[in-house]
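*Asks:* Generate coordinates for the sequence data below:
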Amino acid sequence: MIGPSSDPAELIAHLETLRSEENAAGMARFGIVTDRALGISNPDIRAVARLAKRNHLRAMQLWRSDIREARLLALYTAEPKRLTPEEAKNWAHDFDSWEIVDSAADLFVEAGLDELIPEFAADEREFVRRAAFAMIAGAAVHRKGETDTPILSWLPLIEAHSGDPRNFVRKAVNWALRSVGKRNRACHGPALGLAKLLAESPNKTARWIGRDAARELSGEKLLARLQ
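*Replies:* Alright, predicted model coming up:
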């Protein structure tokens, strides 16, 4: 039986028993890298994480396995308060899938590693840059009780990279802009203003991001909620 005392090898052996080749094939259709995947669903990986509990050193070891499910388990069981910027950057070097990036972004936000956002955004690698905007989106949604100042300070970063046409970047930039705008009334106006500005851009990607975000941020249900 797996539990808090389980070592990386035991956890990976347990994951192997949950392998599903059929699920792995299905994941590939959603753009998930499956070269080193066992085909285990996220709810099932989270169930393993709940049994294993958090253990930072073990999470570092799980990550080095290069197995999709083990890396997700590492992200779910790492200790945010112990995660250092250097460790986060080392993990970012291995990013090769939007799914891993978005889960890592949640952890990085929980760990308070906001200083990595501009550094990741400046990185030319597609998945590292995506991490910056996934972090912005996550912070906008999850830090409800905190000041809006840092959230709004990332709008220029969103504007600066709104022309990146790569699929996993442009979708994350769009996601970040919409998340900022939906946060509350104070954030809505500046985000909608940027969306409308981008909607008129001569750049095709920026124009798509702006129009899509403006459409959602102008929706009646959202405006009613923000009143």
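
*Asks:* C-alpha only now, for contacts and for neighbours.
*Replies:* Will do.

*Asks:* Check what contacts stretch 71-79 and list those residues.
*Replies:* The contact list for stretch 71-79 (CA atoms under 8 Å, 6 or more residues apart in numbering) reads 45-46, 48-49, 52-60, 62-65, 100, 103-104, 107.

*Asks:* what helix or strand does A195 sit in?
*Replies:* helix 185-199 (DSSP states H and E).

*Asks:* Put the buried members of the contacts of stretch 71-79 into a PyMOL selection.
*Replies:* PyMOL command restricting the contacts of stretch 71-79 to the buried ones, with burial defined by 16 or more other CA atoms under 10 Å:
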select buried, resi 45+48+49+52+53+54+55+56+58+59+60+62+63+65+100+103+104+107
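
*Asks:* Of the contacts of stretch 71-79, which belong to strands?
*Replies:* Nothing among the contacts of stretch 71-79 maps onto strands, per DSSP state E.

*Asks:* what's the burial count for the nearest residue to A186 once chain neighbours are set aside?
*Replies:* Using CA to CA, 6 or more residues apart in numbering and skipping the chain neighbours, the partner closest in space to A186 is D148 (7.7 Å). Number of residues near D148 (other CA atoms under 10 Å) recorded here: 16.

*Asks:* A78 versus the closest residue in space to Q61 that isn't next to it in sequence, what's the distance?
*Replies:* Closest residue in space to Q61, ignoring its immediate chain neighbours: P8 at 6.6 Å, by CA to CA, 6+ apart. In this view, P8 and A78 are 13 Å apart by CA to CA, to the nearest Å.

*Asks:* what touches both of these two?
*Replies:* The contact sets of P8 and A78 overlap at R58 (CA under 8 Å, 6+ apart).

*Asks:* So for those two, which sits in the more crowded spot?
*Replies:* Set P8 next to A78 and count neighbours by other CA under 10 Å: A78 wins out with 23 against 19.

*Asks:* The one helix or strand A206 maps to relative to helix 185-199, how many degrees between them?
*Replies:* A206 belongs to helix 204-217 when elements are defined using DSSP H and E. Orientation of helix 204-217 against helix 185-199 (axes from the mean of the first three to the mean of the last three CA atoms, to 10 degrees) gives an angle of 140 degrees.

*Asks:* I would like the residues contacting helix 204-217, please.
*Replies:* With CA under 8 Å, 6+ apart as the test, helix 204-217 has contacts from 162-165, 170-171, 173-174, 177-178, 181-182, 188, 192, 194-201, 222-223.

*Asks:* please give me the structure for this one as well, since I'd like to look at both together:
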Amino acid sequence: MTTTEKVVALMRRLKIEMNGAVTDAMREYGGGTQGYGLNYGVSLPTVKDVAREYAPDHELAQALWRQDVRELKLAALFIDDPSRVAAGQMEAWADDWRTPELAEQCAMQLFWKSPEAGKQAAEWAGLPSGEAALKRLAAFYMFGRFAAAVETVSDSELSGWLDDARIFGPTAAERSVVYALREIYRHRPAFRMRVTALLDRVPDEVAGEVRWQVEYLK
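*Replies:* The predicted structure follows:
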């Protein structure tokens, strides 16, 4: 099959899974349905199950991302080859984010596995708050994934990011900051005291949520 034929086949498969209830739930809980030309309301696990049959295929992932269809963009994340995802692609896709869902899923499912992920996350997290909200949101989700990847991301790499005052500071109010700090505390015992200290630097609402979640983990 050509790349174009694969795109068409995937769209047909995913359209069969159309679910209006998922679309309604996205709207109700703030996930948002606007920003997509088409939205079939297919759940993420279903998209993943359908997409895995085509992975890895870097060229197909690029073609899928160019489609203005929610499910095809999400499928691209499970089909792409992370080893071929460079900084230029991450920037280009980020410029196309029109919903928090895409920012979160790009970070959690694909970008964090890229060889250039650490540098990219640090750059995005250091951007001015409000001017690049979705990039910052993605950055902290990536940090959380790094923390859990104890076999591939060293303590020394994580230490450098924790020491960067631009990243975890008074403007770090994104909901993904809670995820990042919780995951660092959970998977990197050596950094628990540093996480506790960081809670004095981040916004109070973030610190309070992290403290609650950390207490639950004990």
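
*Asks:* now the helices for the second structure?
*Replies:* Using DSSP state H, the helices found in the second structure span residues 3-16, 20-28, 44-51, 58-65, 70-79, 87-94, 100-105, 117-125, 133-148, 155-162, 175-187, 192-198, 204-217.

*Asks:* And L137 of the second structure, what's its match in the first structure?
*Replies:* Using TM-score structural alignment, the partner of L137 of the second structure in the first structure is R130.

*Asks:* and what of L60 of the second structure?
*Replies:* In the first structure, L60 of the second structure lands on R58 (TM-score structural alignment).

*Asks:* from what I can see its match touches P8, true?
*Replies:* Yes. The pair R58 of the first structure and P8 qualifies as a contact (CA atoms under 8 Å) at a distance of 6.2 Å.

*Asks:* any idea how far E205 of the second structure is from the spatially most central residue of the second structure?
*Replies:* Nearest to the geometric centre of the second structure sits A107, at 2.3 Å (CA atoms, centre = their mean). According to CA to CA, A107 of the second structure and E205 of the second structure sit 23 Å apart.

*Asks:* ok, now H58 of the second structure?
*Replies:* Counting by CA to CA, the gap from H58 of the second structure to E205 of the second structure is 40 Å.

*Asks:* if I look at the residue of the second structure most remote from its centre, how far off is R188 of the second structure?
*Replies:* What lies farthest from the middle of the second structure is M1; by CA atoms, centre = their mean that is 30.1 Å. Taking CA to CA as the measure, M1 of the second structure falls 45 Å from R188 of the second structure.

*Asks:* and what of W212 of the second structure?
*Replies:* 18 Å.

*Asks:* the more surrounded of the two?
*Replies:* Between W212 of the second structure and R188, counting by other CA under 10 Å, R188 is the more crowded of the two (17 against 11).

*Asks:* Residue in the first structure paired with that one?
*Replies:* Aligned partner of R188 of the second structure by TM-score structural alignment: N184.

*Asks:* Over to V69 of the second structure?
*Replies:* So V69 of the second structure corresponds to I67, using TM-score structural alignment.

*Asks:* Would you mind listing the residues in contact with G31 of the second structure?
*Replies:* T99, P100, E101.

*Asks:* Most neighbours out of those residues, which is it?
*Replies:* Using other CA under 10 Å as the neighbour test, the contacts of G31 of the second structure are led by E101, with 19 neighbours.

*Asks:* how much space is there between the counterpart of that residue in the first structure and M60 of the first structure?
*Replies:* Under the alignment (TM-score structural alignment), E101 of the second structure pairs with E99 in the first structure. E99 of the first structure sits 18 Å away from M60 of the first structure, taking CA to CA as the criterion.

*Asks:* Quick check: D7 of the first structure touching L57?
*Replies:* No. Look at D7 of the first structure against L57 with CA under 8 Å: they stay out of range, at 10.1 Å.

*Asks:* leaving aside the residues next to it on the chain, what's closest to W154 of the first structure?
*Replies:* I136 (7.4 Å).

*Asks:* Contact partners for that neighbour?
*Replies:* I117, I151, W154, A176, V180.

*Asks:* and the gap between it and W98 of the first structure?
*Replies:* From I136 of the first structure to W98 of the first structure the distance is 15 Å (CA to CA).

*Asks:* neighbours of the nearest residue to G181 of the first structure once chain neighbours are set aside, just the number please.
*Replies:* Of all residues not flanking G181 of the first structure in the chain, H188 sits nearest, at 4.0 Å (CA to CA, 6+ apart). For H188 of the first structure, the count of nearby residues is 23 (other CA under 10 Å).

*Asks:* follow-up on the earlier one: which of the contacts of G31 of the second structure show up in the first structure as well?
*Replies:* Contacts conserved in the first structure for the contacts of G31 of the second structure, using both residues aligned by TM-score structural alignment, their matches' CA atoms under 8 Å: T99, P100, E101.

*Asks:* residue in the second structure matching A172 of the first structure?
*Replies:* Match for A172 of the first structure (TM-score structural alignment): S176.
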